[in-house]
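Participant: sequence plus predicted model, see below.
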Amino acid sequence: MSYLKQKSPKFKKFSLANIQHFESFLLLVFFVLGFLGILNHAMWRDELNGWLIARDSPSLTDFWNNIRYEGHPILWYACLYLLNQITQNAIAMQLFHLLLATMGIGLFIYFSPFSRLQKLLFTPGYLPIYEYLLISRNYAIGVLFLFAFCTFFKSREKSYFTLAIILALLANTNAYCLLITVALIMALVIEYIVTKYINLDINLEITLNASLQNALCSLLIVFFGIGLSVILLMPPGDSTLQGGADQWFLQWDFHRFNQTLTRIWNSYILVLVPGDSKPPDVFLFAIISFGILAFMITIFLEYPIILCFYLMGTGGIVLFTYLKFLGSARHYGHLYLILITAFWLSQYYSPSNLLTQFIFKIPESFIPMITRWLSWTKKNKITFLMIILYAQLAAGIVSFSRDVFLPYSASREAAQYIQAKGWQDRFIIGSEDFTIVPISGYLERKIYYPESQKEGSFVLFNQHRKIVNDQEILGQLQKLIDQHPKPLLLILNRKLDASPSGLTIEPIKEFTRSFIGNETYYLYEIK
C-alpha cells in the first residue's frame, strides 16, 4: 500500500472508499465546473495576445518571428495556429484549453498513487481549477505532459522513447516546464548510470532493460526539444519584454534573495502570502520556506533519485526567479507541481538507505537530534501534504468563486457594449495598447494603437513601440480625424488627463469592474 494512502474521514456510514466510479465522477465535476467557468471567464491580454498572433500573422515566417517576442516556447502557439485554421472565434481556444486541463487532471485522478481524499483536494485546488483551467495560457498543456511523464514513468523498464517524446514536448510548453524537463532528464541519467555502471542499490522496483543505444537516442530527442525551446526563449535583440535578453539580476541583494526563497511558501501555501514590499514579513517567510525545504529534503532522503529531481527542479526555478523574474502564482506555482511530481514518482521506488547511512557518520553528540528529526518528518509527511492540499483547495474555491462574480478583465463587457451600440465598424483608437488587446480579440478586428502609430491587434514588446501620454494621443487624433469617417471612438485604460485642442471629446461610458487593475476602460467619442 502506498505511503501516500490514508483512510478517508468517515461521517457516519459515508466514506469516499464506498463511492462507485469515484474517479469518473470527480473528473466529470471538474469538467462541468471548468466548462461553466470558462464560458463565464472574461479573457485578458495574456490569453488573447497569443491568439491574435496566431490569427493575424500573415505567414508562417511572420508567425515564427512574432512569437519570439512572447518569451515562451512554440507548442501552445502552434496549437493556436492550428485552431485558427478552423475558426477565428477565441472561444475555441478556451474550449481547447479546457480539454487539455481535463486530460491532465484525468491522468492525475486515474493513475496517480494518491488517496481518494488527496485527489479530491488537489483537483479543485488553486492551480488546477483556476490558474491552469480558467485562464487559457500555456500552463495546462505543461501539466498534461508532466502528469503523462509520471503516468508512463514505468515504461523506462524496456525503452526510454516514450518518456523522451513526452519530455521534448514538456520542454516546449513554458520556461518553467523547461527547467522541470532538465531536472527530470538529469534524474533519469543519474538513475541509469548508477544502476547500470556503478551498481548502487537505489531500490528500483523494476529492472532497467533499455539498451545504451536506446538511452542515447532518447537523450537526443530530449536535447532536440530543449534546444528548440531555448531558441524561442532567447528573445530578439530589440525585445523589451521583462527588460529584454540582457536584463538579468546578477548582483547580490538580501531582500530579493528572501523574496525568491519565499516563493516556496507562496507556491505551497496560498492562503497567507507576505507582501514583497514588507522586508520583515518576507524575511520571516523566507526562514519558514527554508524550513519547508529542509523538511522535504529529509522526506526524500530515502529516495535518492527523487531527491535529485526535487533539488534540481526546485533549485532551478528558485535560481531563475532570483536572476530573471520574480513572477506570480502561475509561475512559481510550478514549485508545487514539482512537489506533487516528486511524491508521485517516489511510489516507483522502495525506501533506500543509500543516503541516510551517511548521516549517522556524524559526531555521536548530534545523532540523537538527527534521529528525532528523521522520525518526526517521517511521522508528519502525510500531515504536511494534507495541509498543503487543504490550503490549495481554499485558495482554489476563493479564486474560482471570485471569477464568477468579478470579471477578470473589463474587456468583454466593453466589447459587448460597443457591439450593442453598433460601433464595431468605427475607426477605434486604443491605449495603452497591450491593455486594449483583449478588446481587439473580442471585437475580432484591428484597433489603432498610438504606441506603434498603426492599426494592429496583438502587441509586440520591441523598440518600435513607444510609450505615449494623453497629450501625444490627442496630437495623433488631430491627424487622424480628417482621414477617417467621424465620429471616432477612443478607448483608454484610464481617464483622459489632457485638454483637447480643436477636438470635441465626449465621455461615453466607464467599465471599471475588473480583477486586473489596468484592464478597466473609458470610452470617448471624438468629433
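Facilitator: Everything's here; your move. Numbering: from 1, shown residues only.

Participant: could you use CA atoms for every contact and neighbour count after this?
Facilitator: Noted.

Participant: part of a strand, is E510?
Facilitator: Yes - counting by DSSP: H, G, I helix; E, B strand; the rest coil, E510 is part of a strand.

Participant: please compute how far the longest helix seen in the chain lies from its chain's middle.
Facilitator: Secondary structure assigned by DSSP state H gives helix 367-405 as the longest helix of the chain. Counting by C-alpha atoms, centre = their mean, to the nearest Å, helix 367-405 is centred 21 Å from the centre of its parent chain.

Participant: same check on stretch 59-71?
Facilitator: Relative to its parent chain, stretch 59-71 has a centroid offset of 21 Å by C-alpha atoms, centre = their mean.

Participant: again, but for stretch 114-129
Facilitator: The chain centre lies 17 Å from the centre of stretch 114-129; the measure is C-alpha atoms, centre = their mean.

Participant: can you list the helices and strands that the longest helix of the chain packs against?
Facilitator: helix 22-40, helix 116-122, helix 126, helix 254-268, helix 279-299 (3 or more C-alpha pairs under 8 Å, 6 or more residues apart in numbering; DSSP states H and E).

Participant: please redo it, this time with the cut-off set to 7 Å
Facilitator: Applying 3 or more C-alpha pairs under 7 Å, 6 or more residues apart in numbering; DSSP states H and E, one finds that helix 367-405 makes contact with helix 116-122, helix 126, helix 279-299.

Participant: contacting residues around the second one?
Facilitator: With contacts defined as C-alpha atoms under 7 Å, 6 or more residues apart in numbering, helix 126 is touched by Q392, L393, A395, G396.

Participant: any idea which helix or strand comes after that helix?
Facilitator: Counting by DSSP states H and E, the next helix or strand C-terminal to helix 126 is helix 140-151.

Participant: now the element after that following helix, going C-ward?
Facilitator: Helix 140-151 is succeeded, C-terminally, by helix 161-171 (DSSP H and E).

Participant: structure two is appended below for comparative analysis:
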Amino acid sequence: MHLKLNSWSLSDKKFVILSLYIILLILGLSNHEMWRDEYEEYLQARDSGAIFGLQNIMSQGHAMLWQTCLWIITRFSHNPLWMQVFHGFIALAFAYVLLYKSPFKLWQSALLLSSYFLLFEYAVISRCYAFGVLFFFVFSHFYSKQKKLTLKTTIVLFLLANTSIYAMMLTAVICAWIIFFQRLYVFKKDNIKQYLWLIIVSLGVLLAYLQIKPGADNSFPVHRVILPFDKYRFDVAITQFFSAFVPICKFQNKFFWNTNFLMNSLGIVKWYLPLIVFIIVSIPFATRIKILLLWVMGVGMILFFQYHTGFRFARYYGHIFLLWIVCFWFLQVFYQVKNKINTIVFGFVIAMQGIGGVMMYNADRVQKFSTGYDAAQWLKKHGYSKNYMIASVDFAMSPIAAELNRKIYYMQHKALCSFTKWDKKRLNSIYSNDISEAIAEGIKNGCPVIFIASHEIEYFEFYKNKKNPKNEFIFDKYKVKKMAYFPPGIEYYERYWIFKITKI
C-alpha cells in the first residue's frame, strides 16, 4: 500500500513537518554540550535568594522573562537538563505558530524552520532569545489580523520587550511604527484605547531598560563608540547584516562559530556584499512605504547599537533576520502581494539560511560545542566533585559549577561563587600570593584541593616548558599534579586543566 503525498491534507503535511522539526530539536538538544552563557543565566536563577530571581537580574544586565522562568524551574530541580527541556518547548511553540498561523506557503515555513537561526542558534542553544522568536511570531499573527493594538498584542509586546535588549529595542521601534501606521499622531477620541495600549507597551520597554541598563558598579568590558567615526566598527556592523542573511560559517577554521565564510582576517567582508544583500532583501518592501519604514527603522537601530557597542555575535544580529520575517509576514497579509520577484527573494534568503543552518546543526552534532560538561563528569567519576575547588578564569567555569551543583572559589573575586559577577570588585589579574592564600584556605581540612584553569597560570611550572611540561611540580609549599586536560570545543574559551594540590 503506497501513501501518495498529494492525497495528504494540508493539516497532515504541517503535522509531518512539525514532527520532523521536533525530532531534529530533540536530537539537537541531546547532542549539544551547553556552553557557559547557557549555564550562566541558569546559575543566576538557581543561586538567587530573591523572588523570581530579581536580585541577580538587576545586577547582570538581562531582561527578566527568561531568568524568571529559570528561577521557577530551579525551585523544583537543580538539574540543568530541565532548562533545555523548557527551551525545547519554546522552540516547538514558535515552530507551531510559524506553520499554522503564518501567511507563508508550506514550503516557505518548512524551509524557514531549517534556517540557521530557527534550527540552531535560537533552538538548540538554550538562551532567552527563543522567547523573542515566539513573541515576534505571535505578535505578527495577532497584529496582522486586527491591524491595531489589542489587549493580546499589548501583552505580547510587553513580554517581547522583556526577553532581551535587542527585542526591547525592536519593540520600541514597533511602537513608533504603529503610531505612523495607524496615524495615531493625529489625535482622535476613537484612538484613546490605542494610546492606552501604547503606554502599557512603553512601560514594558522602560521596565526592560531599567533591568538591562549597566549599573555604576558594572565592569563588563564594553568599549562604546559614537564619535569620531570608527570605520572598522562600521565595517564590523555591516558585516553582521550580511551574516544575518548569509549565515554560513567559516568551517575551515577551528573555531568557526560566529564567523562567516567570506570574512577576512579582520572579521569583516567586502563593503559591497552587505549592500547587495540589503538591496535584494529590501526589494519586496520597496513599493510598500509603511513596511519599508519598519524595516529600515529596525535595521538602523540594530546596526547603530552594534557599531556603538562592538558586539558581533550571531545571537544578536539574528534579530535582523527575525525583523525581516515580521515585515514579510505583514507584507503578505496587508497587501496580499504575490509575485515571482518576492518568491525569488524569499527563496534566496531561505536557501542561504538553510545551508548555514544544516551545516551548523551537523557541526554541533559531530563536534563538541564545549568541554565543560566533560570536565564536570570527570571530576564526578574520579571522586573529586566534593573537594574544595579553586578556579580561574571565572566566566569559563559556569558549566562545571552548574553540573556539580555547587560553588567554586573564583580567583577573580576571591570568594565562593557560581556565576560571574561583573562588578568593580572583580580582579582582572591574579598573583602568586593570591593563589597561595586560596590554597591555604581550601586545604585546611587536609583533603586535596582541586585547581581548575581555563588559561595558562604563569606561576605554575607546568606551563613554563610547553614542549616537555612537568605534570608534577612544586608551587610555594604545595605539591601540584596535573590530572586531566580538556581541550576547547567549538567554543574556544572553554578549555580546562585540572590540577590536584596537596601539602608537601
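Facilitator: Sure thing, it's come through. What you see is a predicted model, and the numbers here were worked out from it, not measured in a lab.

Participant: related to what we said a few turns ago, buried stuff in the longest helix of the first structure?
Facilitator: 374, 377, 381, 385-386, 388-396, 399-400, 403 (16 or more other C-alpha atoms under 10 Å).

Participant: also stretch 92-112 of the second structure?
Facilitator: By 16+ other C-alpha under 10 Å, the buried positions in stretch 92-112 of the second structure come out as 92-100, 102-104, 106, 108-112.

Participant: T512 of the first structure -> the second structure?
Facilitator: Using TM-score structural alignment, the partner of T512 of the first structure in the second structure is P487.

Participant: again but with S440 of the first structure, I slipped
Facilitator: Correspondence of S440 of the first structure to the second structure, assessed by TM-score structural alignment: A401.

Participant: from what I see, that match and K407 are in contact.
Facilitator: Yes - if you go by C-alpha atoms under 7 Å, A401 of the second structure and K407 touch, sitting 5.8 Å apart.

Participant: who touches both of these two?
Facilitator: Both A401 of the second structure and K407 are contacted by S418, under the criterion C-alpha under 7 Å, 6+ apart.

Participant: contact partners for the match of S440 of the first structure?
Facilitator: With contact taken as C-alpha under 7 Å, 6+ apart, A401 of the second structure is in contact with K407, I408, S418.

Participant: please repeat the previous calculation with a cut-off of 10 Å.
Facilitator: 39-40, 43, 372-373, 376, 385, 389, 407-408, 417-419 (C-alpha atoms under 10 Å, 6 or more residues apart in numbering).

Participant: residues touching W248 of the first structure, list them.
Facilitator: By C-alpha under 10 Å, 6+ apart, W248 of the first structure lies in contact with Q242, F320, Y322, L323, K324, F325.

Participant: restricted to helices, list those residues.
Facilitator: F320, Y322, L323.

Participant: report the buried members of the residues you listed.
Facilitator: Taking 16+ other C-alpha under 10 Å as the criterion, what is buried in those is F320, Y322, L323.

Participant: list the buried ones in stretch 290-297 of the first structure?
Facilitator: Residues of stretch 290-297 of the first structure classed as buried: F290, I292, L293, F295, M296, I297 (neighbour count, 16+ other C-alpha under 10 Å).

Participant: what does stretch 215-225 of the second structure give?
Facilitator: Those buried within stretch 215-225 of the second structure under the rule 16+ other C-alpha under 10 Å are N218, V225.

Participant: and I17 of the second structure, what's its match in the first structure?
Facilitator: By TM-score structural alignment, I17 of the second structure lines up with L26.

Participant: residues near its match, how many?
Facilitator: Using other C-alpha atoms under 10 Å, L26 of the first structure has 18 other residues around it.

Participant: now it: closest residue in space that isn't a chain neighbour?
Facilitator: Distances taken as C-alpha to C-alpha, 6 or more residues apart in numbering place L120 nearest to L26 of the first structure, at 7.3 Å, with adjacent residues excluded.

Participant: for the equivalent of the one you found over in the second structure, list the residues it contacts.
Facilitator: In the second structure, the residue matched to L120 of the first structure (TM-score structural alignment) is A110. In this structure, A110 of the second structure makes contact with K14, I17, L18, L20, Y21, A95, L98, L99, F104, I350, judged by C-alpha under 10 Å, 6+ apart.

Participant: would CSV of these with distance to K270 of the second structure be doable?
Facilitator: Shown next, in CSV, are the contacts of A110 of the second structure (distance: C-alpha to C-alpha, whole Å):
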residue, distance to K270 of the second structure
K14, 40
I17, 37
L18, 38
L20, 38
Y21, 35
A95, 34
L98, 34
L99, 36
F104, 33
I350, 22
